[in-house]
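*Asks:* Using only what follows, build the 3D model:
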Amino acid sequence: MADTRATTARRVLLIAGILLVAANLRGALTSVGPLLEMIRRSEGLSAGQAGLLSALPLLTFAVFSPQVTRLARLVGMERLTWYALLTLALGIVLRSVPVTGMLWAGTVLLGMSISVGNVLIPALLKRDFPDRVAPMTSLYSATMSVVGAIVSGLAVPLAGVLPGGWRTALGCVAGLALIAFAIWTPHALGRQARPVEPPSSATRTPWRSALAWQVTAYMGLQSFGFYIVLSWFPAIMNDNGTSEANSGWLMMLLQVLGVTMSASIPLVANKMRDQRLLATGGSLLSAAGYLGMLLAPGLAVLWVVVVGLASGICFVLALLFFTLRAEDSFGAAALSGMAQSIGYLFATTGPVLFGSLHDWTSSWSLPLTVLMTAALVQASIGLGAGRNLTVNQFV
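*Replies:* Just a heads-up that it's a prediction; the model follows:
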């Protein structure tokens, strides 16, 4: 009985730790957008520099994600996650320090730390919850999205009431990282946290697998569309008569709907023979929302609902593929690292390309057409990524 209680307590603590890690994967990023104009005025940044500041974490993900698997083999997944949480808190604090260059150095440091969580959580779920991957993915993705939305909503009010303004508002997020660091300590220092020799299957690189490239392309295309929507949908709605306040509320609705899908889709996907229908259907739903915004922008509420539901489906499927398409935790980490490296690198081009096309044509028609085309390509990729295979079965 005592052993059973101890095992249950360890499992509960592990779930709490994973969810706290997930809670730290977006907040440090989503808090910047609402405060960007304050940061620009305070730091004297140009529009281009402000855009680079927003894109810098994604670029860091692209560069650092492939290295995470190697580091995890050296020190263990639990201990690397523990180090990353402490480094995340440090990066958040440095970003808020009024010293020249710290805004940029802190942003790179927190981007590297978040890369570790992005890559290793799917691997931890594959290893520790092999029979509960779908519900745990639901919890982790929903936690990540909800906390990100809350932090984004609180950023401006906190900057208005706290001494230090935007710096203190950004720095507050470090507290959440330190809480996660404390909860993760028993896992980092426990016996299971020691490095282990990977199985022979882990020596096969996903970079030579066609299936891995399909998963990577799906991840990249859904991120490409998602970051364009976050960056430019408010401007499109404003140009078509929606007030700034109402477009803000509509973007919150879009994210809430995404959270709903993130919580439910893995449970549905787990009961299906494969995920081709969901992967392709979600992508086509995105394309329908973009087409609606192009042809009938006055119905913005409807298209926000459509795109919100579709983005939630596609996002959580991209995360789920890291575990479903891998044979073991090492494979999940390697696949996650590859997909997030290429995917986020590609995603950084989305908002820039979309805005440039608008500047060139003085219209939203061509940018939305390109976005819709990307969603249709994503739908075709989903037919491959959604098959019930693993990377080592299909090279």
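*Asks:* CA atoms for contacts and neighbours, from now on please.
*Replies:* OK.
*Asks:* Show the residue spans covered by the helices in the stretch 101-250 of the chain.
*Replies:* 102-128, 133-161, 166-171, 174-189, 210-239, 244-269 (DSSP state H, counting those that start in this stretch).
*Asks:* Would you convert the ones you listed into TSV that also reports distance to residue 372?
*Replies:* Below are these laid out as TSV (distance: least, Cα to Cα, whole Å):
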stretch	distance to residue 372
helix 102-128	27
helix 133-161	24
helix 166-171	35
helix 174-189	37
helix 210-239	9
helix 244-269	18
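*Asks:* mind checking which of the ones you listed is nearest residue 355?
*Replies:* Across these, residue 355 has its closest neighbour in helix 210-239 (7.8 Å, Cα to Cα).
*Asks:* which helices and strands does the closest one pack with?
*Replies:* If contacts are counted by 3 or more Cα pairs under 8 Å, 6 or more residues apart in numbering; DSSP states H and E, helix 210-239 sits against helix 244-269, helix 300-324, helix 329-347, helix 349-361, helix 365-385.
*Asks:* Go through the helices of the stretch 101-250 of the chain and name the closest to residue 354.
*Replies:* Nearest of those (Cα to Cα): helix 210-239, 7.0 Å.
*Asks:* just the angle between the closest one and helix 349-361, please?
*Replies:* 40 degrees (axes from the mean of the first three to the mean of the last three Cα atoms, to 10 degrees).
*Asks:* Enumerate the positions of helix 210-239 that are buried.
*Replies:* 211-229, 231, 233-237 (16 or more other Cα atoms under 10 Å).
*Asks:* this one as well, want them side by side:
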Amino acid sequence: MNASPKPPALTTSRAAAVWSLIGLVLLTLNLRAAITGISPVLGELRDAFGLSGVGVSVLTTLPVLSLGLFASLAPVLARRLGTEVAIAGALVLITAGILLRVVPYAPALYAGTVLAGAGIAMGNVLTPAVIKRAFPRRVGSLTGVAMMLMAVSGAVAAGLAVPLDHAGGWRLALAVWAVPSLVAALVWGPLAIRGRRAAAEPTSRPDARGGTGRADGSLLRSPLAWCVTAFMGLASLMFYVLMSWLPEIMRDAGHAPATAGMMVSIMMFVGIPLGYLVPVLAARLRDQRVVVAGIGAVMAVGLGGLLVAPSAGWVWAVTLGIGIGSAFPLAYTLLSLRSPGPSVAARLSGMAQTGGYLLAGFGPLAAGVLHSATGGWDVSLGLLLALLVPEIAFGLLAARPTYIRLGPAPLVEAKEIVVPEPARAR
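*Replies:* Below is the predicted model:
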């Protein structure tokens, strides 16, 4: 008899990888639309629900605060239920939250926003763990794809909100995004079942670093974990402050309202390709400190130019788009690169995004208060410039070629960083 290879097992493995990739794509496509699609129809929501100025402010702040408040729950649920089950549940939460927001009752609008934010927070946190577990040799490229898809879906949701509102009202503009989240939840259903079956098996499979990637010990004792958290938090703060207030800064500098709005769009658009390119580059490098230094230099030029020569608004919008469009993808990639296994990646992601989004949520408020107190934007922009110093410092520490070790020594030299296959010699 001729002994043959085992094509069924190979086919099953390939099919599982393809299904996981489809699930990853659908997950990341649903991690921005429910947030960015609500701002363009705030006027209609104000009229429909009779919201006050404070009510509108709360509605715009809730998504970011929810991202921070619920991020820490994701690793706990992933450990107890399994990562796939937690992600499927997150997508169900997003779908339920989107649908709840169309109920003609103001508390339902706020509750739905919180539910959707909770689901998005869990998906944000667990995405690096999925990539680390299912595609350990594609961390850079697939993190880049994830970041790019998040940016594209957010931009599409914001761009389609007003046309959908004109076509069928604000309910259609909000409810339409329940369709892709429901499809994603259905795709993750089989993955959740497979994950539960795998968890029931007594074997322990080593990860791509040669260990099990166990998450024993506290991340709070790891200086590296705190550096990654601080870098992500300050990068997120820069993003949300500029996204919230750049139109006002440009209008106060003499630019037309339509032009000021277009500058923000350009700033966001510049970041889309960088969302892919920066993670790929970072994963190919053994040491990412040169990328951190480059981002810091670009941000310093953009913020400094905005402070001393705001009339050249288009130049600074593009420059800042390069800076913030690179900083957050790099921070997101470090969640995987600094983790020895998927479980640590999930916990580090939860820690970093909890602190990062809570800090980012208060950034726009602080900038607005300073503007009201001083009558201008110089102090707010000066504060952002000052915050670049700790952002770069923490970024340089987080970008060192080390792994988190939840044991006696918090850091371990990363001597064998896995490089994505496109970078390997064929």
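*Asks:* Give me the TM-score for these two chains.
*Replies:* Superposed pair, TM-score by TM-score structural alignment, normalised by the length of structure 1: 0.95. Supporting alignment: 393 aligned residues with a Cα RMSD of 1.7 Å.
*Asks:* for the helices of the stretch 101-250 of structure 1, which one sits closest to residue 88 of structure 1?
*Replies:* Of all the helices of the stretch 101-250 of structure 1, helix 102-128 comes closest under Cα to Cα, at 4.7 Å.
*Asks:* just how off-centre is the closest one within its chain?
*Replies:* 10 Å (Cα atoms, centre = their mean, to the nearest Å).
*Asks:* what's the mean deviation for it versus structure 2?
*Replies:* Superposed on structure 2, helix 102-128 of structure 1 shows a mean distance of 0.8 Å to its aligned residues (mean Cα distance after the TM-score superposition for structure 1).
*Asks:* which parts of that helix are buried?
*Replies:* 102-104, 106-127.
*Asks:* Most tightly packed of the helices and strands packed on helix 210-239 of structure 1?
*Replies:* helix 329-347 (a mean of 27; mean count of other Cα atoms under 10 Å).
*Asks:* which bit of structure 2 covers that one?
*Replies:* Using TM-score structural alignment, helix 329-347 of structure 1 corresponds to residues 342-360 of structure 2.
*Asks:* Quick check: which of the helices of the stretch 101-250 of structure 1 is nearest to residue 304 of structure 1?
*Replies:* helix 244-269 (5.7 Å).
*Asks:* Check which helices and strands the closest one sits against.
*Replies:* helix 133-161, helix 210-239, helix 300-324.
*Asks:* can you list the ones you listed in TSV and add distance to residue 341 of structure 1?
*Replies:* Formatted as TSV, these follow (distance: least, Cα to Cα, whole Å):
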stretch	distance to residue 341 of structure 1
helix 133-161	19
helix 210-239	9
helix 300-324	13
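*Asks:* what's the closest of the helices and strands packed on helix 210-239 of structure 1 to residue 83 of structure 1?
*Replies:* That would be helix 329-347 among these, by Cα to Cα, at 17.1 Å.
*Asks:* how close does that closest one sit to structure 2?
*Replies:* Helix 329-347 of structure 1 sits 0.5 Å off on average (mean Cα distance after the TM-score superposition for structure 1).
*Asks:* what does stretch 253-264 of structure 1 give?
*Replies:* Looks like 1.0 Å for stretch 253-264 of structure 1 (mean Cα distance after the TM-score superposition for structure 1).
*Asks:* Trace that stretch over to structure 2 and give me the residue numbers.
*Replies:* With TM-score structural alignment as the criterion, stretch 253-264 of structure 1 aligns to 266-277.
*Asks:* So what touches that stretch?
*Replies:* Residues outside stretch 266-277 of structure 2 that contact it (Cα atoms under 8 Å, 6 or more residues apart in numbering): 141, 143-148, 151-152, 155, 317-318, 320-322, 324-326, 329.
*Asks:* Pull the number of nearby residues for residue 50 of structure 2.
*Replies:* Counted with other Cα atoms under 10 Å, the neighbours of residue 50 of structure 2 add up to 12.
*Asks:* and what of residue 27 of structure 1?
*Replies:* Neighbours of residue 27 of structure 1 (other Cα under 10 Å): 25.
*Asks:* That one pairs with which position in structure 2?
*Replies:* By TM-score structural alignment, residue 27 of structure 1 lines up with residue 33.
*Asks:* Wait, its match touches residue 176, no?
*Replies:* No: look at residue 33 of structure 2 against residue 176 with Cα atoms under 8 Å: they stay out of range, at 10.0 Å.
*Asks:* All set now, cheers.
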